[in-house]
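Novice: this one's sequence-less:
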């Protein structure tokens, strides 16, 4: 079902109400940080339930829920990078590991910032063609194939301490693909890190740390855009409920992902993404959802 526009922004979540947004907040939070695409789920789940599309604004604002979960789970890493980098700058120790990693993360974030600004009118527009079921379904299948390739071909022996600047830039370029609904930010960066030979748990850790600047900027930008679009108080209240629920769900998702990658592999996500992509394309072909 089509969504709702507020100031030319897709804000279908407003009409869903608190109960439905609570449910979608759980789905969004769980899938946002897993390599299975939260956007794909925000298209297929409402469609199967006969609900309206919550809209791209909802998905983008939920980035702040992911931010809370990542910072909470990886607090030691975040604190170490912040304190270590500040200390290194004060002491002019430019070879410091924390400083180099922090600078690498900042540089690797530049591509998605530039691409995000350039594509913002298309990404957030009502009835954006990028949110069509064909695009989302195809993106899921392509990412399933790439993740499978990374599992089959890479050796998975490198650690984060061995990451070089060009590794970070390549993973940062892969992150740009997340602007296409169905690709998944964690999915694109995790796949790239695995393809570069990083251990599975190290690839996930780096994926989350690299995503912090992009997640923060995307969430704040979307909240500001909603403010400028004069989102009503009811809309902010509904969004707040979604953010709270999604934050808790996202934290649980990180914990589950790290356990799976430490003890198994990324193959469960390959299989799931393949199934999801086929289901979405089927929905589009049968007219089950627009």
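Specialist: Done, it's in. Computed from a predicted model, the values in this text were never measured in an experiment.
Novice: contacts, neighbours, all on C-alpha from now
Specialist: Fine.
Novice: Isn't residue 66 up against residue 32?
Specialist: Yes: the criterion here is CA atoms under 8 Å, and residue 66 meets it with residue 32 at 6.9 Å.
Novice: any residues in contact with both of these two?
Specialist: residue 250 (CA atoms under 8 Å, 6 or more residues apart in numbering).
Novice: Neighbour count for those two, which is higher?
Specialist: Neighbours were counted for residue 66 and for residue 32 using other CA atoms under 10 Å; residue 66 has more, 32 against 28.
Novice: any idea which helix or strand carries the more buried one?
Specialist: helix 63-73 (DSSP states H and E).
Novice: Residue nearest the middle of the chain, spatially speaking?
Specialist: Of all residues in the chain, the one closest to the mean position by CA atoms, centre = their mean is residue 185, 3.9 Å from it.
Novice: quick one, what contacts it?
Specialist: Here residue 185 is in contact with 33, 35, 37, 175, 176, 177, 178, 179, 211 (CA under 8 Å, 6+ apart).
Novice: what about the third one, distance to residue 279?
Specialist: Same thing as residue 37. Separation of residue 37 from residue 279 (CA to CA, to the nearest Å) stands at 14 Å.
Novice: which residue sits closest to residue 167 in space, ignoring its chain neighbours?
Specialist: Nearest residue to residue 167, sequence neighbours excluded (CA to CA, 6 or more residues apart in numbering): residue 196, at 7.4 Å.
Novice: Included below, for side-by-side comparison, is a second structure:
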């Protein structure tokens, strides 16, 4: 792989995995705007590993507390806020796992058109704007109730529709149930961990059944670049939303969706 291709793909993955702008919408542009060959499944796994490393490192203290508290709860020491958060992350992940498993072929065959991606960008972007403008509250990720978790988990399953954005739809749902901007974003990032593990795991299993030579240098570079960029995105996204909210991302989504409709269908 060319170094420019490695940098561009790592940047696209690192930026769009956690911002509410849809990675699928941006990834369709790479082969359209360049003459590069498909990067291959092995490089996709490397990029996912980079994103996973970024979010795990960024939330390492919270994750450690969740694991330690969950183990303590299993030993009969009671369920504290960290153990409860671990339960909420697990429950909210189940809908996307079940629906993704049942409808994986349908989604990959029938729902990857640029029209669907563009309309999802615009429609769910406007919904995010409404939630941020009208419905945001003050609760953190530690103050959720079961009904909130079920709503957010159900919303995450909508991210299977290309163009929706997993982070975007989960943040939208969290704002609608009364969470703060930062609380919504932090819970969305924590939710990404099991989703990325499962998605990357499926890709890794497929890779084992596709014997091919592996460019280890490209994979290592992609993992490191994707992880570094994703880490910076998480940090600065949490800073930006405190000052400006979600509206800049809403405007970007609407303009980008409109451009996709014009570019591919006019």
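Specialist: On my side now, so go ahead. This structure is a prediction, so every number in the text was calculated from the model and none was measured.
Novice: Grab the nearest non-local neighbour of the residue opposite residue 246 of structure 2 in structure 1 once aligned.
Specialist: Taking TM-score structural alignment for the superposition, residue 246 of structure 2 sits opposite residue 266 in structure 1. Once flanking residues are discounted, residue 266 of structure 1 sits nearest to residue 151: 7.0 Å by CA to CA, 6+ apart.
Novice: Make sure that neighbour is actually in contact with residue 193.
Specialist: No: with contacts counted by CA under 8 Å, residue 151 of structure 1 stays clear of residue 193, the gap being 10.7 Å.
Novice: between the two, who's got more neighbours?
Specialist: residue 193 (31 against 20).
Novice: what stretch of structure 2 does whatever helix or strand the more buried one lives in fall on?
Specialist: Assessed by DSSP H and E, residue 193 of structure 1 sits inside helix 185-195. Counting by TM-score structural alignment, helix 185-195 of structure 1 falls onto residues 166-176 of structure 2.
Novice: Just to check, residue 99 of structure 2 is in contact with residue 157?
Specialist: Yes: using CA under 8 Å, residue 99 of structure 2 makes contact with residue 157 at a distance of 6.8 Å.
Novice: who's more crowded, those two?
Specialist: Between residue 99 of structure 2 and residue 157, residue 157 has the larger neighbour count (other CA under 10 Å), namely 22 against 14.
Novice: sorry, back to before: what about the match of helix 185-195 of structure 1, how far off from structure 1?
Specialist: Once fitted to structure 1, stretch 166-176 of structure 2 is off its aligned match by 0.9 Å on average (mean CA distance after the TM-score superposition for structure 1).
Novice: what do you get for stretch 96-105 of structure 2?
Specialist: Superposed on structure 1, stretch 96-105 of structure 2 shows a mean distance of 1.7 Å to its aligned residues (mean CA distance after the TM-score superposition for structure 1).
Novice: Give the aligned range of that stretch in structure 1.
Specialist: Going by TM-score structural alignment: stretch 96-105 of structure 2 matches residues 112-121.
Novice: Sort out which residues of the matching stretch are buried, please.
Specialist: The neighbour-count check on stretch 112-121 of structure 1 (16 or more other CA atoms under 10 Å) flags 112, 113, 116 as buried.
Novice: again, but for stretch 134-144 of structure 2
Specialist: For stretch 134-144 of structure 2, the neighbour count (16+ other CA under 10 Å) marks 135, 136, 137, 139, 140, 141, 144 as buried.
Novice: Narrow the residues you listed to those in strands?
Specialist: Among the buried residues of stretch 134-144 of structure 2, DSSP state E puts none in strands.
Novice: Would you reformat the residues you listed as CSV and include distance to residue 234 of structure 2?
Specialist: Shown next, in CSV, are the buried residues of stretch 134-144 of structure 2 (distance: CA to CA, whole Å):
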residue, distance to residue 234 of structure 2
135, 23
136, 20
137, 21
139, 20
140, 17
141, 16
144, 22
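Novice: I'd like to know which of the residues you listed is nearest to residue 56 of structure 2.
Specialist: residue 141 (16.7 Å; CA to CA).
Novice: Report the spatially nearest residue to the closest one, omitting neighbours in sequence.
Specialist: Distances taken as CA to CA, 6+ apart put residue 183 closest to residue 141 of structure 2, at 5.0 Å, once the chain neighbours are dropped.
Novice: ok, that neighbour touching residue 139?
Specialist: Yes: with contact defined as CA under 8 Å, residue 183 of structure 2 and residue 139 form a contacting pair (6.8 Å).
Novice: ok so, going back, run a quick neighbour tally on the residue nearest to residue 141 of structure 2.
Specialist: Neighbour tally, residue 183 of structure 2, other CA under 10 Å: 23.
Novice: hey, where'd the helices end up in the stretch 151-290 of structure 1?
Specialist: Along the stretch 151-290 of structure 1, the segments classed as helices by DSSP state H, counting those that start in this stretch run 165-176, 185-195, 200-228, 233-263, 267-286.
Novice: List just the one of these that sits closest to residue 141 of structure 1.
Specialist: Of those, nearest to residue 141 of structure 1 by CA to CA is helix 267-286, at 5.2 Å.
Novice: Secondary structure and distance to residue 103 of structure 1 added to the buried residues of stretch 112-121 of structure 1, as JSON lines?
Specialist: Conversion of these to JSON lines gives the following (DSSP: H, G, I helix; E, B strand; the rest coil; distance: CA to CA, whole Å):
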{"residue": "112", "secondary structure": "helix", "distance to residue 103 of structure 1": "16"}
{"residue": "113", "secondary structure": "helix", "distance to residue 103 of structure 1": "15"}
{"residue": "116", "secondary structure": "helix", "distance to residue 103 of structure 1": "20"}
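Novice: Relative to the centre of structure 1, find the outermost residue for me.
Specialist: Largest centroid distance in structure 1 under CA atoms, centre = their mean is residue 91 at 35.4 Å.
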